[in-house]
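In: Take a look and give me a structure for this.
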Amino acid sequence: MTSKPTALWVRLWPVYVILIGLGLALSQGWHEYLTLDSLSANAVSLDAMVRENFLIVFALYILVYAAATTFMVPGSALTIAGGFLFGLVLGTPATVIGATIGASILFFASKTSIGAVLRDVAGPFIEKMRAGFAENPVSYMFALRLIPIFPFAAVNIAPGLLGAKYSDYLLTTFFGIIPGTLAYSWIGAAVKGTLLEGGTPDISSLAANFVPAFLALGLVSLLPVAYKKFFPRKVPA
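Out: You can find the predicted model right below:
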């Protein structure tokens, strides 16, 4: 006996959870703390808030990041905020989890009636990606995460439209975004460290904390070069 397909509104339950969490954050004004100016001005109070309400703040940050990814909002500043709030060790996985959840929602949405709308977003890039997917989907999706040659939103949407397996998509998304997330989270952690020490967020006063972060960002920027050298046939066209 063939089971009845699950209704679309049921399959989109993760979107509802994210919207509820996002609505709570907005109603409380917590989103205002995620700008660099606000982070700088409230470093001590934010540090205390995270320590006193860690699980709540951590979960809400993941929900906000997932929502931002789902609605295709650029996430560099938010990634830095994650490093600022939770430090490098915890900020990195929080961002990776949030981004992966948001990307997964877009993946599944692309396979529903919403896919027609999403195709308009990724349309200009889909044909450029098709050959790479046909050759080696896993390697190609991992390359797309490491090499920012296409917009992040398009890379989140295109695999579902091109028939990628979710297990492969999940694996390459989660691990592929770690290097970039690590670098940006390090910057946020460096800013927080300096502010809590009584410094100000300028290059000279942040030098000691920023050197490792800038080195990490530099290494990430070299990933495309290294990938092209070792995997010349699988680089995005």
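In: use CA for all of it now, contacts and neighbours both
Out: Noted.
In: I'd like the next helix or strand past the longest helix along the chain.
Out: Assignment by DSSP state H gives helix 76-109 as the longest helix of the chain. Under the assignment DSSP states H and E, the closest C-terminal helix or strand after helix 76-109 is helix 115-135.
In: Show me what the longest helix of the chain is packed against.
Out: On a contact count with 3 or more C-alpha pairs under 8 Å, 6 or more residues apart in numbering; DSSP states H and E, helix 76-109 meets helix 36-41, helix 43-52, helix 54-70, helix 152-161, helix 166-176, helix 178-196.
In: Just send these back as TSV, with mean neighbour count and distance to T92 too.
Out: Output for the helices and strands packed on helix 76-109, formatted as TSV (neighbours: other C-alpha atoms under 10 Å; distance: least, C-alpha to C-alpha, whole Å):
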stretch	mean neighbour count	distance to T92
helix 36-41	16	17
helix 43-52	15	15
helix 54-70	21	11
helix 152-161	23	18
helix 166-176	17	11
helix 178-196	24	6
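In: Reformat the ones you listed into TSV and put distance to L88 next to each item.
Out: Shown next, in TSV, are the helices and strands packed on helix 76-109 (distance: least, C-alpha to C-alpha, whole Å):
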stretch	distance to L88
helix 36-41	16
helix 43-52	14
helix 54-70	13
helix 152-161	22
helix 166-176	16
helix 178-196	5
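In: Tell me which of the ones you listed lies nearest to A25.
Out: helix 54-70 (7.2 Å; C-alpha to C-alpha).
In: Mind telling me which residue is nearest the centre of the protein?
Out: Nearest residue to the geometric centre of the chain (C-alpha atoms, centre = their mean): A99, 3.5 Å.
In: what sits against the residue lying closest to G82 once chain neighbours are set aside?
Out: Once flanking residues are discounted, G82 sits nearest to G91: 4.8 Å by C-alpha to C-alpha, 6 or more residues apart in numbering. Counting by C-alpha atoms under 8 Å, 6 or more residues apart in numbering, G91 makes contact with T79, G82, G83, F84, L85, S185.
In: I'd like the structure of this one too, to check against the first:
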Amino acid sequence: QIEKYLAAGFAGIAALGFAGYCISTGQNPSQVFASLSTVDPKQLLEASVIRVEELGTLGYLYFAVVYIVAEMLPTPAVPLTASAGYLFGVTMGTVVVLLSATVAAGGAFVIGRTFLRQWVERFISKSKKFQSIDEAISRKGFQLVLLLRLSPLLPFALSNYLYGMTKVDFWQYLAGTLLGFAPGSLAFVLTGHLGRELSGT
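Out: Alright, predicted model coming up:
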């Protein structure tokens, strides 16, 4: 039941973020979708960074929305992570990145749990080996997620959906993601900040 409420919550956040983007840029939804279909991801990220600087304080929200979308899709978010340090500094850049990544991870998890978990249950019901693995994941969820965030075996976006297909507890998953994602995020944010310092801008 909680997954349904979470799914509705994430959908609401996405809708509000999209509406905020349309209002701030003066575009209607059809124009936004049209631009997304014609602009390649790298150009979109570069344009987003420029737009964030122009928005001032609202740039935090705009950046978070772009980051969440990038992390939920197969789009490399490393340039955005470094951009957070360039735009906001080390402290605020790290905070924005960690919160945005955690929200994206939670949204993808809920999608995986809501729409894919039943299929997985039907599959593992035929194998005691997979049942044992699934149970082990549920018992050691936090430790497992933490370790795999520190030393990822799969792309971030893909792993988020896969975690939702397991029995790992949602809150343990979020905690493991937040803590495990912190060191790498800090490193990339610091790189972006140093880049700005060296450029003198």
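In: hmm, back to that, among the helices and strands packed on helix 76-109 of structure 1, which is nearest L118 of structure 1?
Out: Nearest to L118 of structure 1 among these is helix 152-161; the distance by C-alpha to C-alpha comes to 6.8 Å.
In: got the angle for the closest one vs helix 54-70?
Out: Here helix 152-161 of structure 1 runs at an angle of 80 degrees relative to helix 54-70 (axes from the mean of the first three to the mean of the last three C-alpha atoms, to 10 degrees).
In: Helix 152-161 of structure 1 vs structure 2, average distance?
Out: Superposing on structure 2 and averaging over aligned pairs (mean C-alpha distance after the TM-score superposition for structure 1), helix 152-161 of structure 1 comes out at 1.5 Å.
In: That helix maps to which residues in structure 2?
Out: Counting by TM-score structural alignment, helix 152-161 of structure 1 falls onto residues 156-165 of structure 2.
In: so what corresponds to the residue nearest to G82 of structure 1 in structure 2?
Out: In structure 2, G91 of structure 1 lands on G93 (TM-score structural alignment).
In: ok, back up a step: mind listing what the residue nearest to the centre of structure 1 touches?
Out: By C-alpha under 8 Å, 6+ apart, the residues touching A99 of structure 1 are I62, Y65, A66, T69.
In: Then A187 of structure 2?
Out: Counted by C-alpha under 8 Å, 6+ apart, A187 of structure 2 has zero contacts.
In: likewise E71 of structure 2?
Out: If a contact means C-alpha under 8 Å, 6+ apart, then E71 of structure 2 has A77, A101, A104, A105, F156, A157 as its contacts.
In: cutoff 10 Å now
Out: 77-78, 80, 100-105, 107-108, 155-158, 160 (C-alpha atoms under 10 Å, 6 or more residues apart in numbering).
In: quick check, nearest of the contacts of G91 of structure 1 to I126 of structure 1?
Out: Closest to I126 of structure 1, out of all of these and judged by C-alpha to C-alpha, is T79, at 26.7 Å.
In: Tell me how many other residues surround the closest one.
Out: 28 (other C-alpha atoms under 10 Å).
In: next one: V32 of structure 2
Out: There are 15 residues near V32 of structure 2, going by other C-alpha under 10 Å.
In: Grab the nearest non-local neighbour of it.
Out: Here the nearest residue to V32 of structure 2 in space, its sequence neighbours aside, is C22; by C-alpha to C-alpha, 6+ apart that works out to 7.4 Å.
In: can you tell me which helix or strand that neighbour belongs to?
Out: Assigned by DSSP H and E, C22 of structure 2 belongs to helix 2-25.
In: ok so, going back, next, format the contacts of A99 of structure 1 as a markdown table and append distance to Y33 of structure 1.
Out: Formatted as a markdown table, the contacts of A99 of structure 1 follow (distance: C-alpha to C-alpha, whole Å):
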| residue | distance to Y33 of structure 1 |
| --- | --- |
| I62 | 15 |
| Y65 | 14 |
| A66 | 17 |
| T69 | 19 |
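In: Please point out which of the residues you listed structure 2 shares.
Out: Retained in structure 2 (both residues aligned by TM-score structural alignment, their matches' C-alpha atoms under 8 Å) from these: Y65, A66, T69.
In: aligned partner of the second one in structure 2?
Out: Under the alignment defined by TM-score structural alignment, A66 of structure 1 corresponds to I68 in structure 2.
In: Next one: its match relative to V103 of structure 2, how far apart?
Out: Note on I68 of structure 2: its distance to V103 of structure 2, by C-alpha to C-alpha, to the nearest Å, is 7 Å.
In: so what sits against both of the two?
Out: Common neighbours of I68 of structure 2 and V103 (criterion: C-alpha under 10 Å, 6+ apart): V97.
In: which one in structure 1 is aligned with G107 of structure 2?
Out: Counting by TM-score structural alignment, G107 of structure 2 lines up with I105 in structure 1.
In: same deal with L178 of structure 2?
Out: By TM-score structural alignment, L178 of structure 2 lines up with F174.
In: Cheers, nothing more for now.
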